[in-house]
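J.: Fold the following, please.
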Amino acid sequence: MADKINIAATRHSAFYSPIHAVIAGDFLRDEGIVAEYCVAPPAQCTEGLLDGTVQVAQSAVSASWDERERGQVFPLRHFCTINRRDGFFIVGRQNGLPFAWSQLADSTALVDHGRQPYVGFCHAARCQGLDVGQINLKDVGGEVEILASFREGIGEFAHLQGPAAQQLEIEGHGRVVASCGTSSGLFAFSSLRASQEFLATDLAARFTRAYAKARDWVARRPAEEVTQLIRDVFPEVGNDELLAAVRAYQKVGTWLGSVEIDDESYDAAHAAFTQAGRNTTDHPKEQVVAPPPA
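T.: Below is the predicted model:
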C-alpha cells in the first residue's frame, strides 16, 4: 500500500511545474507514494505543516524571515528549491520599440504588491539601474485584478507570473518584454517547506528523490512534453498559454541546478529583502534551511 502525503501551495502557477510534475508523473509512484494537492493561504499552509495535516508546502525562505521578524520561530525548514530565479514577467503595451527597463520611468506599472513579488520587482529594477521611485507602482490587487485592469487599458506595464503574462500576449493586449528572473539573476524565490519531524523520516527522503527527478525533468524535457503532463492541473488555461509559460521558464533557467537551496541564491534574496527594509536583522541560512533529506 502506498504512503500518502498532502502537498499544499500558496500560489497556483506554471512557475511551480516541478510540484505538478512530481504528482502527475510516475515520480512519486515509483517511490510508493501518492499525493493530494491543494491551494491554501500561507497561514493555513503553515498551520497544516505544524499540525501534521500537510507534509510539504510550497513556500519561500522569505516566509520564514517574515515570521522571525514577528518573533515567530517554528520547527519548520525549507529543504528543496523550486525556483532559483524570480518567476514574474513584465508585459508592455505593443509599441514596436525594443524594450529597456528605463522605459518604466514615468510610466504606470500594475505591480503585484504581495510581499515577495513586490520585493522581487524592485530588486530586478535596481539590478537594471532603474530607481523604482521613478515608476508609478499601481496596486490594483492580485493576478486576477491585474489581468482585468490591463485588459481595460489601465497602465503601460503589468507584472505577472506565467501563464497569466503569456495569456495577455496571446490575447493581443501586449507582449512579454522582460523576465524579472533574467534581469535580477539568482534569487531563492520559492522552495519546499516541511516540519523537522517529517524531514527525519524515510518518507521525506523518498519524496525528495522523486521531486529531484521531476524538477530535472521539467527543466530539460521539451516544453510540449511538460505541458502535456501538467495540462490537467490548469483546466482554466489554454494550451498555447501554458506551453508559452513553460517555454519561458525553461529559457529563464528557473528549474536548473541542484534541489539544494544554495548560498548564492539565499544570500541574494536576503540582501534584496534587507534593502527593501523587510529584514531588520540577519537570518542565518542554517536557521531556516535544511539540506535535502537523503
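
J.: Please count neighbours and contacts with C-alpha atoms only from this point.
T.: Noted.

J.: In stretch 46-55, which of the residues would be classed as buried?
T.: Taking 16 or more other CA atoms under 10 Å as the basis for neighbour counts, the residues of stretch 46-55 that come out buried are 46, 48-50, 54-55.

J.: So what touches it?
T.: Contacts to stretch 46-55, defined as CA atoms under 8 Å, 6 or more residues apart in numbering, come from residues 5-8, 45, 56-57, 75-76, 194-195, 198.

J.: In the longest helix seen in the chain, which residues are buried?
T.: Looking across the chain with DSSP state H, the single longest helix is helix 202-220. With burial defined by 16+ other CA under 10 Å, the residues of helix 202-220 counted as buried are 203-219.

J.: hmm, who's touching stretch 112-128?
T.: With contacts defined as CA under 8 Å, 6+ apart, stretch 112-128 is touched by 62, 86, 88, 101, 111, 131-132, 139, 141-143, 146, 159-160, 180-181, 183-184, 189, 272-273, 276.

J.: Tell me which stretches of the stretch 1-150 of the chain form strands.
T.: Along the stretch 1-150 of the chain, counting by DSSP state E, counting those that start in this stretch, strands occupy 3-9, 33-39, 56-59, 76-83, 88-92, 108-110, 136-138.

J.: Pick out the residue nearest the middle of this structure.
T.: Compute the mean C-alpha point of the chain, and by CA atoms, centre = their mean the closest residue is residue 190, 4.8 Å away.

J.: Next, the second sequence, to be compared with the first:
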Amino acid sequence: MGNKKSIKILFSVWSPFYSPAFLAGRLLQERQIDVTYDTVTETERYQRIKDNKSNTVVAAAVSLHWESCDDDREGIYHFAQINSCDGFFLVGRKPCKKFDWSQLISKKILVSGRQPITALQYAIKRHLAASGMKTEPADNGSQIFIFSEKGSVDEILQDFRNGKGDFAHVQGHWAQQLVDEDKNRFLEPVWQTPLTRYSFSSLMASNELFGGKLYRDFMKAYNEALKFVNTKSAGEVVDKIGCLFSCVEPEILRSSIEQYQNVGCWKHDGKISKELYCQTKEIFMDVGKDFKDLPYEDVVKTQSFDSTTINAKITKPEVKRLVREWFQNLDDYRTDAGKLNALVTESLKIETPEEALPFETWCQSITRFKNPTHDVKALEIEIDFDVANIKLVVRWERSDSEAENPEKREAFYAAQTWTIIRSEQDKKLRIATYKVDYLIDEVDLRGNTGK
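T.: Sure thing, here's the model as predicted:
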C-alpha cells in the first residue's frame, strides 16, 4: 500500500469556466498530492468514477442524474457547486454596436449539449419576455430560432470558421478566441440580469470518497480556490492555472476568466443548495424539457467541509477493535444481525471474486452457514488520518445447510482488503469498502504445503 495520495479531476471540456476545480488541483499539487487532469465524454462519466471510486471527481451537471438510469448513478452524488449561472457566450460573425436578443430571430445558432441548449432556450425566452416579446425558442428551425446541434465544441468551431451559422454558442476561452481571430465578430454572455441563478455545473464523486482525508483535503483546497477566483485578478488566476492551458494565449485566457468574474459565475459558497437545485428544475420545465424528477437528496450530497467536519485521527487500537467486533458479530449473525449492521456504511457492497453484492443481500446469503467461527491470522493496518486501509487473512470454519452433508465442517482461508472511515454522525468507525481478494480451501492449502 503506497503512502502518497492521488486524485483524478475530470472535465467534459477544457474550459476556464471550471477554474475553481482546476485551481483546487493545483493547490493539492502544492501539498504533495498527485493530481491527474483529464477529459471525459458524457457517456463515460459515471463509469470513470466507478473505475476509481475512492479518488475520482468529475465536473458535470445535476441534470445529468435526471437523464441517467438508476444503476449508472448508484452511489454517486454531486457535492460541490462550480458555477451558479450559465457560462456560455454567443459569438456573432457580423459587427454589432449593441446586441439585442431579437437579433437571433431567423438566425442559425450552432449549439451542443442538452443542458447548454436548455439554458440558451431559457435565456432567449426570458430576455425577449423582458423586452415585451412573447415567443418560444424551438429546435431545428421549426419556428423562428434555428438551433443547429453539433456533437462537440470542435464541430461548432470548425463550422463557424468555415462560414456556417450566424452565431456560435460556446464557452470561454473559445468565444474569446473566435473574436480575437476576427475583430468584426462580437460576443455576448448568455447569462445576464435579470436571469436567476441555478446549479449549472458541479462536481460529483462516489460515496467512497466522502468523509475521508482525501475528500477533506480536496474540499479545503476547493474552498480556497473559490475564494481566490473571486478576490484576485484574472491575471493572478492565470498565473496559477495557465500551465494547464498551454495552447491558449495568456491574454485570451485572462480575458475569459475576467468575463466569468464579471458575470459572477463563482460567487457562491461551494454548496449546492436546495434552492439552486430546484431552480434548475424550474428552468427545464420552463422550456418544456422532459426529465426524471429526482429528489434533491437523491442527487446532492449535503456533507461539505468546514471546521465542524474535521474527524479525529483513526488509531490502530480502534481498528483492531472494529475487526474483532466484526468477526465476533459475524459468528453470532444468525441470532443478532443488528450488531453487524452497525459497523458498516449504508452504501457498503461486499465484493468477492465472483460478484459484488449490496450488504443486505450478502447478509441474507450467509444465513445458510451454521455455527461459523472466524480467526484472524494476519492483519496489516495503514492509517491516513481519518481513513484506514487494512489487509487481513482470516480462517473461516462453518457447516453449510444447503450442502449434501449439512453437518460437515469445512474451513477456508480468506484474504480481504477493507477501507475504514470515521462516521460524520456519531464519530464511530465504519467499514466503507470490503473486498474478498481470494478464498482457499484449507484442505487444498494443506495439500500444497505438504502438511
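
J.: TM between them?
T.: Both chains were compared after superposition, and using TM-score structural alignment, normalised by the length of structure 1 their TM-score is 0.90; 290 aligned residues with a CA RMSD of 2.1 Å.

J.: Of all the strands of the stretch 1-150 of structure 1, which one comes closest to residue 266 of structure 1?
T.: Closest approach to residue 266 of structure 1 among these (CA to CA): strand 76-83, 10.2 Å.

J.: Determine the set of other helices and strands touching that closest one.
T.: Judged by 3 or more CA pairs under 8 Å, 6 or more residues apart in numbering; DSSP states H and E, the packing partners of strand 76-83 of structure 1 are strand 190-195.

J.: Tell me roughly how far the strand it packs on lies from structure 2 on average.
T.: For strand 190-195 of structure 1, the mean distance from the matching residues in structure 2 following superposition reads 0.7 Å, by mean CA distance after the TM-score superposition for structure 1.

J.: how about that strand: buried residues?
T.: Neighbour-count burial for strand 190-195 of structure 1, with 16+ other CA under 10 Å as criterion, is recorded at 190-195.

J.: Pick out whichever of these sits closest to residue 22 of structure 1.
T.: Within the buried residues of strand 190-195 of structure 1, the smallest distance to residue 22 of structure 1 is 12.7 Å, found for residue 192 (CA to CA).

J.: Which residue in structure 2 aligns with the closest one?
T.: Taking TM-score structural alignment as the criterion, the aligned counterpart of residue 192 of structure 1 in structure 2 is residue 203.

J.: got a list of what the nearest residue to that match once chain neighbours are set aside touches?
T.: Among residues not flanking residue 203 of structure 2 along the chain, residue 59 sits closest, at 4.6 Å (CA to CA, 6 or more residues apart in numbering). Neighbouring residues of residue 59 of structure 2 by CA under 8 Å, 6+ apart: 9-12, 201-204.

J.: Output the residue interval of structure 2 matched by stretch 218-227 of structure 1.
T.: Against structure 2, the aligned range for stretch 218-227 of structure 1 is residues 229-238 (TM-score structural alignment).

J.: buried set for the matching stretch?
T.: Within stretch 229-238 of structure 2, the residues that count as buried by 16+ other CA under 10 Å are 229-230, 234-235, 237-238.

J.: Out of the residues you listed, the closest to residue 69 of structure 2 would be?
T.: When the buried residues of stretch 229-238 of structure 2 are compared for distance to residue 69 of structure 2 (CA to CA), residue 229 comes out closest, at 35.0 Å.

J.: hang on, the closest one packs against residue 238?
T.: No. Applying CA atoms under 8 Å, one finds residue 229 of structure 2 not in contact with residue 238, separated by 9.9 Å.

J.: and the equivalent of residue 154 of structure 1 over in structure 2, what element?
T.: Matched across to structure 2, residue 154 of structure 1 falls on residue 164, judged by TM-score structural alignment. Remark: residue 164 of structure 2 resides in no helix or strand, with elements defined by DSSP states H and E.

J.: Residue 164 of structure 2 and residue 184 of structure 2: what is the separation?
T.: Between residue 164 of structure 2 and residue 184 of structure 2 the computed distance is 16 Å (CA to CA, to the nearest Å).
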